[in-house]
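Just to be clear, the model below is a prediction. Sequence and coordinates:
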Amino acid sequence: MLRFSGAGVSDVGRVREHNEDSAFVAPYVALVADGVGGAAAGEVASATTAYVVSATALTRFGERLEPLVVDAVAAARASLVHGVRMDESREGMATTLSVVLCDGARVVLGHVGDSRVYLLRDGGLRQVSRDHTYVQQMQDTGQLTAQEAASHPWRNVVLRSLDGDPGSDPHDIDVVELDVREGDRLLLCSDGLTDLVEDARIAEVLRLEDPHSAAAVLTQSALVAGGRDNVTCVVLDVIEGPLVVGDGRLLGAVQEAANIVDPAAVHLPDAADPAPRSPV
């Protein structure tokens, strides 16, 4: 059976006062969520989304992956809407989300925003998520080249995200099956990495044998390049092995229970638990 073996690192960076990134790493689910910069309570949006999505995925292991992703994201959005109703100062809070789920045979990606997912296979790197940004839209319509987009002043303008607006489409997320096999390596990361570190350097570091070392060196590369944003990197090896039971690891803002909006309201595990636990 396929599963993930990996690790992650999340760092506040050299400029920001607190970390608005959240991440989760477990054998059958991993994700990165980045609270949208400049919006209210970005850390609450990312932490709530990371917790709700990971808990939903773990408690429903074995179900068909595509509707599971849609349901998990809808539950997260409902929690964000509830969070704004509880505290109007949170109005405008939003987050990106990149989540990968594995059922032992297939891997499915759920993605919204400008965090990214890359696949390293046989030493070659390619991006398997699509940025939901203004400059990506301009690239798609031929108005910008990739080189121009990399330095465009609006490159961080996100067109789609998870937010607490009750009028938002709860299913506005890309859900795609990934072509992965044993020996592949996945990288999930926030734009605190990709805004500062070129793909060639990312590929070079991902060739390190140990996933934790790769995640740590990638994070350090972003810090050396200026670290002007929070940076989170999750590195996953796709491996074959028996079904396992194990707790996941929470990273970043989701480690603080106070950042999670009323998880009991959506029948989630106790927010004080160190991490959602796989029922497998």
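Yep, that arrived. Given the structure is predicted, the values throughout are model-derived calculations rather than measurements.

CA only for contacts and neighbour counts going forward, please
Noted.

With adjacent residues omitted, what lies nearest to the spatially most central residue of the chain?
Central residue of the chain (C-alpha atoms, centre = their mean): Val32, 1.8 Å from the mean position. Spatially, and ignoring its direct neighbours in sequence, Val32 is nearest to Ala23 (4.4 Å; C-alpha to C-alpha, 6 or more residues apart in numbering).

Who are the packing partners of the helix or strand harbouring that neighbour?
Using DSSP states H and E, Ala23 sits within strand 21-25. Secondary-structure packing of strand 21-25 (3 or more C-alpha pairs under 8 Å, 6 or more residues apart in numbering; DSSP states H and E): strand 2-11, strand 29-34, helix 42-59, strand 231-240, strand 249-252.

Tell me which of the ones you listed is the most buried.
Among the helices and strands packed on strand 21-25, strand 29-34 has the highest mean neighbour count (mean count of other C-alpha atoms under 10 Å), at a mean of 32.

Tabulate the helices and strands packed on strand 21-25 (JSON lines), appending distance to Asp172.
Putting those into JSON lines (distance: least, C-alpha to C-alpha, whole Å) gives the following:
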{"stretch": "strand 2-11", "distance to Asp172": "26"}
{"stretch": "strand 29-34", "distance to Asp172": "16"}
{"stretch": "helix 42-59", "distance to Asp172": "14"}
{"stretch": "strand 231-240", "distance to Asp172": "24"}
{"stretch": "strand 249-252", "distance to Asp172": "25"}
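
One more to weigh against that first structure:
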Amino acid sequence: MYYCCGVTDKGIMPHNEDALLINKSVIDSGSSEQNVSVPFIAAVSDGVSGERSGELASKMCLELVRDIDYSREVKLDDELLGIHQKLADYSRSDPEMHNMQATLCGIAVDETGNILTFNVGDSRLYRYRSGRIKQISRDQSLVQLLIDEGAITSEERKNHVHRNIIFPVFGNQKSAPQIDTVVLEGGMEYGDLLLLCTDGLSDYVSVLDIEEIIEMPKSLDMRLHMLVKKALDNGSKDNISIIAVAYYE
């Protein structure tokens, strides 16, 4: 069994362009707690800043992911590319929804407990284990490419002039996204947490801050709300969303 807890908050923004998926529930405001059995999918999506209809893009993306009848036999890459095409086609058919786009980061747990991670854009997946946080996903962004090439440091990422430039995401009409699907090496152990979040959190809360808050002897729901508050206190100017997934026998 798995316990999933999620929070999404519009922050200082007038609208929330983030959304969460926990099993079969898509949430675009507030919080949710669920005990779930395998197979299931959990994911976060962020309507791309500067693009029209971000709210609809993230919610529609996750509703289409929700409808995947996931199992170990499903070719998830193909299913996700199909979702990208549906978003692109929808935005072409309606001028009001022109160029609607969204990031997507999540996990798919099959009936045997194997965990497949997937990512498009700059939302993130972390694993918390034995008091330490490790980033599992890789940002699909220009600044990450510059870091990989040694042109800038990780610390310089926060204030880089091109920090908001990301590679093609779901719904992009010019290029299909490159979907990173990777089996989670080492899986999950008792006491682990998987954390999925949008950049409204990860850009403003350090790994050390996440570790400190996750270690607190409080309910998981309370700790996630504390992370949201920490991001706001640190000046987050974006919507903030996070899901925590815990495994128990």
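Everything's here; your move. Just so you know, these numbers come straight off a predicted model, no measurement behind them.

which one in the second structure is aligned with the residue nearest to the centre of the first structure?
Aligned counterpart of Val32 of the first structure in the second structure: Val44 (TM-score structural alignment).

what are the ranges of the strands in the second structure?
2-9, 18-22, 25-27, 30-36, 40-46, 104-109, 115-120, 124-129, 132-135, 180-183, 193-197, 240-247 (DSSP state E).

Next, the angle strand 193-197 makes with the fifth one.
Using axes from the mean of the first three to the mean of the last three C-alpha atoms, to 10 degrees, the interaxial angle of strand 40-46 of the second structure with respect to strand 193-197 works out to 30 degrees.

neighbouring contacts of strand 40-46 of the second structure?
Residues from elsewhere that reach strand 40-46 of the second structure (C-alpha atoms under 8 Å, 6 or more residues apart in numbering): 17-23, 54, 58-59, 61-62, 66, 70, 102-110, 123, 196-198, 241-243.

now swap in the first one and tell me
With contacts defined as C-alpha under 8 Å, 6+ apart, strand 2-9 of the second structure is touched by 16, 18-20, 22, 27-37, 220-221, 224-225, 228, 239-248.

Now that strand on the first structure. Mean distance?
Aligned to the first structure and superposed, strand 2-9 of the second structure gives a mean residue distance of 0.9 Å (mean C-alpha distance after the TM-score superposition for the first structure).

which bit of the first structure covers that strand?
Under TM-score structural alignment, the match for strand 2-9 of the second structure is residues 4-11.

hang on, the earlier thing: any idea how far the strand holding Ala23 of the first structure is from the middle of the chain?
Strand 21-25 of the first structure sits 6 Å away from the centroid of its parent chain (C-alpha atoms, centre = their mean, to the nearest Å).

Once aligned, what mean separation remains between that strand and the second structure?
Averaged out, strand 21-25 of the first structure is 0.8 Å away (mean C-alpha distance after the TM-score superposition for the first structure).

and the end-to-end length of stretch 48-55 of the second structure?
9 Å (C-alpha to C-alpha, to the nearest Å).

Mind listing what's buried along that stretch?
Neighbour counts over stretch 48-55 of the second structure (16 or more other C-alpha atoms under 10 Å) mark 48, 52-55 as buried.

check contacts around the residue nearest to Gly183 of the first structure when sequence neighbours are not counted.
Closest residue to Gly183 of the first structure apart from its sequence neighbours, by C-alpha to C-alpha, 6+ apart: Val238 at 5.7 Å. By C-alpha under 8 Å, 6+ apart, the contact set of Val238 of the first structure is 2-5, 180-186.

Enumerate every residue touching Ser123 of the second structure.
Taking C-alpha under 8 Å, 6+ apart, one finds 44-46, 103-105, 139, 196-199 in contact with Ser123 of the second structure.

Mind putting those into TSV with distance to Asp209 of the second structure?
Formatted as TSV, the contacts of Ser123 of the second structure follow (distance: C-alpha to C-alpha, whole Å):
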residue	distance to Asp209 of the second structure
Val44	21
Ser45	23
Asp46	22
Thr103	24
Leu104	24
Cys105	21
Asp139	20
Leu196	16
Cys197	14
Thr198	16
Asp199	15
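
between those residues, which has the most around it?
Sorting these by how many neighbours each has (other C-alpha atoms under 10 Å) puts Ser45 first, at 35 neighbours.
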